[in-house]
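*Asks:* this one's sequence-less:
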């Protein structure tokens, strides 16, 4: 008898979807899957029915179809299924999920997905019938989020609008905690000397320390500051300043330069790095025009202002963390950020007619 073969699928695929595809695409019986999983057949049946009922969702249906064509085309009943062991694959998915879910947590944000389009966009309602595009998302990422049940759509159509679900918010909390732990490890082992004076005291419970954060870590620092009021009762950041920051973020997203910039952080955050930043060095990925616009904007801001703009607008880094990493005093970051946004707004006003927004 031929020996069973292992057939790998991506690690992010939910367990129920794995078993659904094993049953529908390979013809394995429910009892056979239950024996392999070590559970009752009724449990497998409920999982399969639950996935089947969700196929009315266009993203879920597309995700299952793609997985079937890519990972189950040569499958048969002799094969067992396991998650893919490829290093970095799950980490990349978590990073993208964190980026998108944080944007969807902002008030009035939806993920808009049009039929036959390779990319989706996160759009935030700004009031007065206005909207701002805050993120560009690969459709495969959107499909994965839908299959995970982290985003839901009440009325699918030619343009489907998805909102973050309860399970999506739970997943976001977990991803934020994991990202915070990784950042803390990097600080302790990579930047220990620079960070020591600014580390919080170890006393107090984790829940008490969490309440000291001045705004939700799940949302953009700009959106949080826009809700604050100054001494005169006016918004700390008006809509034009938030729009300038969102414009920088949009160009950053369109350029798809996040991973490359993160790998060369110090070079990009120095005058020499900004001056020598060349879109051709990134292999032509994303939009070279968008990369040029990001480079020009940061160069115009200059050292200090460009640092806080890149961290808070593009990487959505919290003000507290930015203050610590840059060696600033507490609560000074919001003032510097506002100055940076004012300068950024003036930069874009000077670019009218030359650097127009896409769309």
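*Replies:* Nice, I can see it. In this text the structure is predicted, and so the values were computed from the model without any measurement.

*Asks:* okay, CA-based contacts and neighbour counts for the rest of this
*Replies:* OK.

*Asks:* mind listing the strands for the stretch 51-200 of the chain?
*Replies:* In the stretch 51-200 of the chain, the strands defined using DSSP state E, counting those that start in this stretch lie at 80-83, 109-114, 119-127, 130-138, 151-152, 159-164.

*Asks:* Please work out which of the ones you listed is packed deepest.
*Replies:* strand 151-152 (a mean of 24; mean count of other CA atoms under 10 Å).

*Asks:* Counting by contacts, list what that one packs against.
*Replies:* strand 159-164 (3 or more CA pairs under 8 Å, 6 or more residues apart in numbering; DSSP states H and E).

*Asks:* orientation of the strand it packs on relative to strand 109-114 in degrees?
*Replies:* Relative orientation of strand 159-164 versus strand 109-114 (axes from the mean of the first three to the mean of the last three CA atoms, to 10 degrees): 150 degrees.

*Asks:* List of residues touching stretch 182-191?
*Replies:* residue 195 (CA atoms under 8 Å, 6 or more residues apart in numbering).

*Asks:* Would you mark the buried spots in that stretch?
*Replies:* residue 187 (16 or more other CA atoms under 10 Å).

*Asks:* could you list every residue that touches residue 151?
*Replies:* 145, 162, 163, 164, 165, 168.

*Asks:* give me that answer again for 10 Å
*Replies:* Counting by CA atoms under 10 Å, 6 or more residues apart in numbering, residue 151 makes contact with 59, 101, 104, 110-111, 142-145, 161-169.

*Asks:* before we move on, back to that, closest one to residue 315 among the strands of the stretch 51-200 of the chain?
*Replies:* strand 130-138 (11.7 Å; CA to CA).

*Asks:* who does the closest one touch, helix- and strand-wise?
*Replies:* With contacts defined as 3 or more CA pairs under 10 Å, 6 or more residues apart in numbering; DSSP states H and E, strand 130-138 has these neighbours: helix 89-104, strand 109-114, strand 119-127, helix 239-255.

*Asks:* what packs against the longest one?
*Replies:* In this case it means helix 239-255. strand 130-138, helix 221-226, helix 288-301, helix 305-309, helix 333-350.

*Asks:* relative to helix 333-350, how tilted is that helix?
*Replies:* Using the same axes, to 10 degrees: helix 239-255 against helix 333-350 is 80 degrees.

*Asks:* quick revisit: now for the strands of the stretch 51-200 of the chain, which one comes closest to residue 18?
*Replies:* strand 80-83 (7.9 Å).

*Asks:* A further structure is provided below for comparison with the first:
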């Protein structure tokens, strides 16, 4: 896969605007892991959470659903029944978020699933600079335990 790099203006933690090159194919978790800010265990757990989020169909849709219309009398609401794989992914995702716990799940979802950078997540949550990485690591540690990722 070819990396796509673009120039963007980003605000650093001190509030200064800087011109940076961004790899559009790199998630915030992979960026942190590649630079030694996340252990392999944390990266794997975060990636498993993101995969379950996507499999469960919890992410935003950017295109129209092309599923066939359900036959009459099925489900009663005009929607196809979710697949067993989708339901299982939703159960795993919900369990992992519960394992992270209140106060930790917010940044976990923002960074691992929504692809928000640490600085943007801290700002959105009203947290001080540099608090996000510590809280994210705590959340990923709990999620790694829940997914039984070896340490």
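*Replies:* Nice, I can see it. Predicted, not measured: the structure shown is a model, and the values here were computed from it.

*Asks:* follow-up on the earlier one: how about the helices and strands packed on strand 130-138 of the first structure in CSV, adding distance to residue 219 of the first structure?
*Replies:* Output for these, formatted as CSV (distance: least, CA to CA, whole Å):
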stretch, distance to residue 219 of the first structure
helix 89-104, 6
strand 109-114, 11
strand 119-127, 12
helix 239-255, 13
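
*Asks:* What's residue 99 of the second structure aligned with over in the first structure?
*Replies:* For residue 99 of the second structure, the aligned residue in the first structure is residue 300 (criterion: TM-score structural alignment).

*Asks:* From residue 102 of the first structure, how far out is the closest residue to its match other than its chain neighbours?
*Replies:* Closest residue to residue 300 of the first structure apart from its sequence neighbours, by CA to CA, 6 or more residues apart in numbering: residue 347 at 7.2 Å. Here residue 347 of the first structure is placed at a distance of 27 Å from residue 102 of the first structure (CA to CA, to the nearest Å).

*Asks:* and what of residue 23 of the first structure?
*Replies:* Taken as CA to CA, the span from residue 23 of the first structure to residue 102 of the first structure is 35 Å.

*Asks:* And for residue 221 of the first structure?
*Replies:* Counting by CA to CA, the gap from residue 221 of the first structure to residue 102 of the first structure is 11 Å.

*Asks:* Now do the shared contacts for those two.
*Replies:* What both residue 221 of the first structure and residue 102 touch, as defined by CA under 10 Å, 6+ apart, is the set residue 316.

*Asks:* OK, contacts around residue 109 of the second structure?
*Replies:* Neighbour list for residue 109 of the second structure: 46, 49, 50, 53, 97, 115, 116, 121, 136, 139 [criterion: CA under 10 Å, 6+ apart].

*Asks:* quick revisit: translate the residue nearest to residue 300 of the first structure into the numbering of the second structure.
*Replies:* So, by TM-score structural alignment, residue 347 of the first structure is matched to residue 146.

*Asks:* do you know how far its match is from residue 18 of the second structure?
*Replies:* 38 Å.

*Asks:* So which of these two has more stuff around it?
*Replies:* Higher neighbour count among residue 146 of the second structure and residue 18: residue 146, with 17 against 11, using other CA atoms under 10 Å.

*Asks:* List the contacts of the more buried one.
*Replies:* Counted by CA under 10 Å, 6+ apart, residue 146 of the second structure has contacts 45, 92, 95, 96, 97, 98, 99, 100, 140.

*Asks:* now the aligned residue in the first structure for residue 41 of the second structure, nearest residue through space, not along the chain?
*Replies:* Applying TM-score structural alignment, one finds that residue 41 of the second structure aligns to residue 240 in the first structure. Excluding the flanking residues, the one nearest residue 240 of the first structure by CA to CA, 6+ apart is residue 345, at 7.4 Å.

*Asks:* Then residue 273 of the first structure?
*Replies:* residue 267 (4.4 Å).

*Asks:* And that neighbour? What does it align with in the second structure?
*Replies:* Checking TM-score structural alignment: residue 267 of the first structure goes with nothing.

*Asks:* returning to that earlier point: tell me how far the match of residue 99 of the second structure lies from residue 247 of the first structure.
*Replies:* 15 Å.

*Asks:* Might you report the residue contacts of residue 43 of the first structure?
*Replies:* 16, 30, 34.

*Asks:* Show me what it aligns to in the second structure.
*Replies:* So, by TM-score structural alignment, residue 43 of the first structure is left unmatched.

*Asks:* show me the biggest helix of the first structure in terms of residues.
*Replies:* Secondary structure of the first structure read by DSSP state H shows that its longest helix is helix 166-190.

*Asks:* Relative to the whole chain's centre, how far out is it?
*Replies:* 13 Å (CA atoms, centre = their mean, to the nearest Å).

*Asks:* Just want the angle from that helix to strand 159-164.
*Replies:* Using the same axes, to 10 degrees: helix 166-190 of the first structure against strand 159-164 is 60 degrees.

*Asks:* Nearest residue to the middle of the first structure?
*Replies:* Central residue of the first structure (CA atoms, centre = their mean): residue 99, 1.1 Å from the mean position.

*Asks:* Residue 145 of the second structure contacts residue 46, correct?
*Replies:* No. Contact criterion CA atoms under 10 Å: residue 145 of the second structure and residue 46 do not qualify, at 11.5 Å.

*Asks:* which residues do the two both contact?
*Replies:* residue 96.

*Asks:* and these two? which has more neighbours close in?
*Replies:* residue 46 (28 against 17).

*Asks:* Contacts only, for that one.
*Replies:* Residue 46 of the second structure touches 29-30, 40, 52, 96, 108-109, 111-113, 136-137, 139-141, 143-144, 147, counting by CA under 10 Å, 6+ apart.

*Asks:* can we see that at 7 Å?
*Replies:* For residue 46 of the second structure, the contacting residues are 112, 140, by CA atoms under 7 Å, 6 or more residues apart in numbering.

*Asks:* measure it to residue 56 of the second structure for me?
*Replies:* In terms of CA to CA, residue 46 of the second structure sits 15 Å off from residue 56 of the second structure.

*Asks:* Then residue 37 of the second structure?
*Replies:* Taking CA to CA, one finds residue 37 of the second structure at 28 Å from residue 56 of the second structure.

*Asks:* Please say which of the two ends up with more neighbours.
*Replies:* Using other CA under 10 Å as the criterion, residue 37 of the second structure and residue 56 rank with residue 56 on top: 21 against 16.

*Asks:* Stretch 119-133 of the second structure maps to which residues in the first structure?
*Replies:* With TM-score structural alignment as the criterion, stretch 119-133 of the second structure aligns to 320-334.
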